[in-house]
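1. sequence and predicted structure, then a few things I'm wondering about:
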Amino acid sequence: MSESPTPPPRPSVLGRGSYPEALRIGEILRKETVGGILLVAAAVIALIWANSPVSESYFALRDFTFGYEPWHLELSLGAWAADGLLAIFFFLVGLELKREFVAGDLRDISKSIVPVAAAVGGVIVPAIIYAVINLTSPETLRGWAIPTATDIAFAVAVLAIIGSHLPSALRIFLLTLAVVDDLIAITIIAVFYSTDLQFTPMLLALIPLALYIFLAQKFRFFFGTKNAAAWLILLPLGLITWGLVHASGIHATVAGVLLGFAIPVIRSQKAGGPDAGPGLSEIFEHRFRPISAGVAVPIFAFFSAGVAVDGWDGFVSALTDPVAVGIIVALVLGKPVGILGTTWLVTRVTKATLDKSLKWIDIFGVSLLAGIGFTVSLLVAELSFGLGSPHDEHAKVGILAASLIAAILASTVLVTRNKKYKAAEESDAVDSDHDGIPDVYQQGN
């Protein structure tokens, strides 16, 4: 009697990926750790100042306006931070997303389907939960998109504080989740939160944007290895594009994503061959990430997180507003349900299994961490209800409370796994042949 054939092995998902990708992600997250600590510090300072005896000076500073009105650029400091500085943050979102899908591990559909699907689930479920809680109030229903995004800087800062040795696969998963749902959030902003559209500046914006794209793609041909020339030409074109997009009524951060998408991520081999130096994407990422993480996002957090709660009664009143309730439930419950549920569903449909180095409790911990919605959530709250309005203030209380709860819950789960992560990290670092590449990456495990 012949033996039955051995069934083929089931594919695994969320493996460690390639070594260059692990190094790159590790470097990005190290920078974001510093930025996350600055972000949290800026938010705490804003909260203390906004509830101090000199709170009027905080709001006077936030609402101080300057700029050139004929160009629709007479804005408050808070608006400059939201429309201007966050454009740098979203420029990096565009750069990172393109880098992942063009040259990173996620160009392989089998590797990208799980984190991308999980990010989509982590957007849809929180939005539905918020909408259900606020279904009877058209005024508050407008904030349905507030709990859709994950703040990677804040999340990584939490990892740094708890000393987590999160495996490379989970770090890549977390970063991809954050980048993809930030992209979804900016798409939502462009579609649902653009008001009083002006078609003349919108069409005019296409001219500098097209020139920017053309010169960026032909970077080596026009600029050779002189990076300063690229800055002197591309940066002004980017600023003009940003100004025209802002004047058109589309939120100006959308321009940041478009400009990031325009940058090539693969080095040109026509100008100097393999010794031509870093590509434009690498140059811009290296230069702009410290500005974004260390300056732009913390300043935005400082001007957006300051909310006066008027004592304990005011705090309780804010937390009982359906806006805050919807945000807290959506981020703390909806995010992990959406991410974990979608990840499980994809593995079932594709008949795949988690990589042998991971367990479902690890995905659960990361999905809880993804419930830290801060930077983009604060931005969407302002767009939904207007800076300084009662619902905006209550939304901020909800965002801060939800982010804190999510951080505590995620820390509790991940700390219990930290010993396992540390052992895996030490094992993954073994390089028995001393060639600079850990053995596990050469074995294809």
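-> Alright, I've got the coordinates.
2. okay, CA-based contacts and neighbour counts for the rest of this
-> Fine.
3. and the longest helix seen in the chain, what's buried?
-> With secondary structure taken from DSSP state H, the chain has its longest helix at helix 19-50. Of all the residues in helix 19-50, those buried under the rule 16 or more other CA atoms under 10 Å are 21-22, 25, 28-40, 42-44, 46-50.
4. who are the packing partners of it?
-> Applying 3 or more CA pairs under 8 Å, 6 or more residues apart in numbering; DSSP states H and E, we find helix 19-50 packed against helix 55-62, helix 152-162, helix 168-192, helix 280-291, helix 297-305.
5. helices and strands around the longest one, which ones?
-> So that's helix 168-192. helix 19-50, helix 86-102, helix 109-133, helix 152-162, helix 253-262, helix 360-369, helix 375-385.
6. quick one, what contacts L237?
-> 208-209, 211-212 (CA atoms under 8 Å, 6 or more residues apart in numbering).
7. now, the residues you listed that are in helices?
-> Counted as lying in helices by DSSP H, out of the contacts of L237, are 208-209, 211-212.
8. before we move on, the earlier item: and the angle from the longest helix of the chain to helix 168-192?
-> Orientation of helix 19-50 against helix 168-192 (axes from the mean of the first three to the mean of the last three CA atoms, to 10 degrees) gives an angle of 60 degrees.
9. burial count for I161?
-> 12 (other CA atoms under 10 Å).
10. distance of the spatially closest residue to A119 that is not a sequence neighbour relative to L170?
-> Closest residue to A119 apart from its sequence neighbours, by CA to CA, 6 or more residues apart in numbering: L177 at 4.9 Å. Using CA to CA, to the nearest Å, L177 is found at 10 Å from L170.
11. tell me how many other residues surround I152.
-> 27.
12. ok, now how distant is it from D439?
-> In terms of CA to CA, I152 sits 29 Å off from D439.
13. again, but for L239
-> 46 Å.
14. same question for V40.
-> 38 Å.
15. give me the neighbour count for the residue nearest to A119.
-> As a measure of burial, L177 has 29 neighbours, counting by other CA under 10 Å.
16. this is the comparison structure:
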Amino acid sequence: MNIRKLLLPVLPAMALLFPLPSFSAGTELDINRMSLPDAVTLLWTEVLKTPFMLAPELVNDPRAVTLHISPDIDEREFITRYLGNMNIRISRKKGVDYIYSHTPAAPEEPLKSLVYTPRYRTVEYLHQALSGLGQLPAAQQPVQGANGEQTWQAVSSGTRFISASGDVFVFRGTAREVELVRQLLPQIDVRAQEVSVAGYVFEVQTSERNGSGLALAAELLSGRFSITMSSASGLDNFIRLSTGSVDAMYELFRTDSRFQVVSSPRLRVISGKEAVFSVGSDVPVLSSVSWQDKVPVQSVEYRSSGAIFRVKPTVTQDVIGLDIVQQLSNFAKTDTGVNNTPTLIKREVSTSVSLNDGDIIVLGGLAENKTSKARTGLSFLPDVFGSDSDERAKTDIIVVLQARRV
């Protein structure tokens, strides 16, 4: 007897008596603490019965899934909403569901404003100081990552604002940023330190036999003051004194006819700002020539000459830094090139030094050599009875400065 023919009519009856598990619309399903990858596999193979692809970042996701599907709900809408709460999206393309994680858009935190009237510093200074701290920390919110860990994401910056000029300082940012700026402003808006700079600029006439002007100054000072050379090997370009005053040094140098005072600047300046002391004149100098309707038009600019002294102090807790520029200049007639504009002849020394409060520094290193011819003999005698000689003269510029905190 053919057994197959006997079983065929029996199978439908067995299906009615012992139904196999089936998940379709109107089915009730419970999932309790099942891993996310396993839960997705079960839902798509047995409930939605749709081809799917699980993104690689979710394959090892440790988050557990617990849900209950009742017969009276739409399974796809319920599953989509549940996974959406876990920052997981579902995209359908050509009959296949693509399941992947996503980061939701960060909500914009309400911005607050801070208006501050400076007490000592300018708005420009406050803006520069706060900008120098780097970008102010943005507000952040916790976001659950793909693997279940908690991460932090910056909230949108919106319309943050920090004023750079004006009479009042205005800042707009998140509540946390406003509080941070509010705490920093009293520490930044403090009275700026001031420095009093006093000095003398001497022109020293020397010869090859006498050495440099700085060497002559050291010789005069060593008998009355304790001096420190700029290098262990001897004189370099400055001498440091920890006692005395510039006026006392002036009285000492004036006893030597080789020292002539060129200028005596007295300046009081805020730390970080530049002060200028100038004695001389502004000379018109031809800068350019343009043509309009075949007519030359000359442009003239005024350039300063004379004794020009620039100093920029920077005060720190222990020392005073000085950026110094000393220039002696004059204009002479131009014999070559552009004959209708004068030539600027200048001697300039530029340096940066660090001093203790009240220290005196003597700067040198700016020299000019001149050679002149001299003839000896009696004028009524022939030239053969006379002699010619070259006389070499050397002019040094030395700067004596003292800086004190005010």
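-> That came in fine, so what should we check first? As the structure is a computational prediction, the values presented were derived from the model and not from experiment.
17. any idea what the TM-score comes out to?
-> With the length set by TM-score structural alignment, normalised by the length of structure 2, the two chains reach a TM-score of 0.19; 119 aligned residues with a CA RMSD of 6.5 Å.
18. ok, the residue lying closest to R182 of structure 2 once chain neighbours are set aside - contacts?
-> Spatial nearest neighbour of R182 of structure 2, excluding adjacent residues (CA to CA, 6+ apart): L114 at 7.8 Å. Counting by CA under 8 Å, 6+ apart, L114 of structure 2 makes contact with 170-172, 178, 182.
19. export those residues to JSON lines and tack on distance to R404 of structure 2 and neighbour count?
-> What follows is the contacts of L114 of structure 2, written out as JSON lines (distance: CA to CA, whole Å; neighbours: other CA atoms under 10 Å):
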{"residue": "V170", "distance to R404 of structure 2": "36", "neighbour count": "18"}
{"residue": "F171", "distance to R404 of structure 2": "37", "neighbour count": "21"}
{"residue": "R172", "distance to R404 of structure 2": "40", "neighbour count": "19"}
{"residue": "V178", "distance to R404 of structure 2": "38", "neighbour count": "18"}
{"residue": "R182", "distance to R404 of structure 2": "33", "neighbour count": "15"}
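20. from those residues, which ones fall inside strands?
-> Using DSSP state E, 170-172 are the members of those that sit in strands.
21. closest to V261 of structure 2 among these?
-> Closest approach to V261 of structure 2 among those (CA to CA): V170, at 50.5 Å.
22. mind checking how far that closest one is from E57 of structure 2?
-> From V170 of structure 2 to E57 of structure 2 the distance is 45 Å (CA to CA).
23. buried ones in the longest strand along structure 2?
-> Assignment by DSSP E gives strand 295-315 as the longest strand of structure 2. The neighbour-count check on strand 295-315 of structure 2 (16+ other CA under 10 Å) flags 304-315 as buried.
24. could you single out the nearest of the residues you listed to Q205 of structure 2?
-> Using CA to CA, the buried residues of strand 295-315 of structure 2 come closest to Q205 of structure 2 at A307, 17.6 Å.
25. surely the closest one meets D282?
-> No: the pair A307 of structure 2 / D282 is not scored as a contact, 11.7 Å apart, by CA atoms under 8 Å.
26. returning to that earlier point: weed out the non-buried ones from the ones in helices among the contacts of L237 of structure 1.
-> The buried subset of these - by 16+ other CA under 10 Å - is 208-209, 212.
27. I233 of structure 1: which of these is nearest?
-> Distances from I233 of structure 1 to these, taken by CA to CA, are shortest for Y212, at 8.5 Å.
28. I'd say that closest one and P236 touch.
-> No: the criterion here is CA under 8 Å, and Y212 of structure 1 misses it with P236 at 9.4 Å.
29. quick one: closest of the helices and strands packed on helix 168-192 of structure 1 to E56 of structure 1.
-> Here helix 19-50 is closest among those (CA to CA), at 7.5 Å.
30. hey, which helix is longest across structure 2?
-> Assigned via DSSP H, structure 2 shows its longest helix as helix 175-188.
31. give me the buried positions along that helix.
-> 176-178, 181, 185, 188.
32. need those in TSV with distance to E348 of structure 2, can you?
-> What follows is the buried residues of helix 175-188 of structure 2, written out as TSV (distance: CA to CA, whole Å):
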residue	distance to E348 of structure 2
R176	52
E177	48
V178	49
V181	44
L185	41
I188	37
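33. what is the nearest of these to A332 of structure 2?
-> Checking these one by one against A332 of structure 2 (CA to CA), the nearest turns out to be I188, at 49.5 Å.
34. checking the closest residue to the closest one other than its chain neighbours next. Helix, strand or coil?
-> Ranked by CA to CA, 6+ apart and with sequence neighbours excluded, the top spatial neighbour of I188 of structure 2 is L126, at 7.1 Å. Put simply, L126 of structure 2 is helix when judged by DSSP: H, G, I helix; E, B strand; the rest coil.
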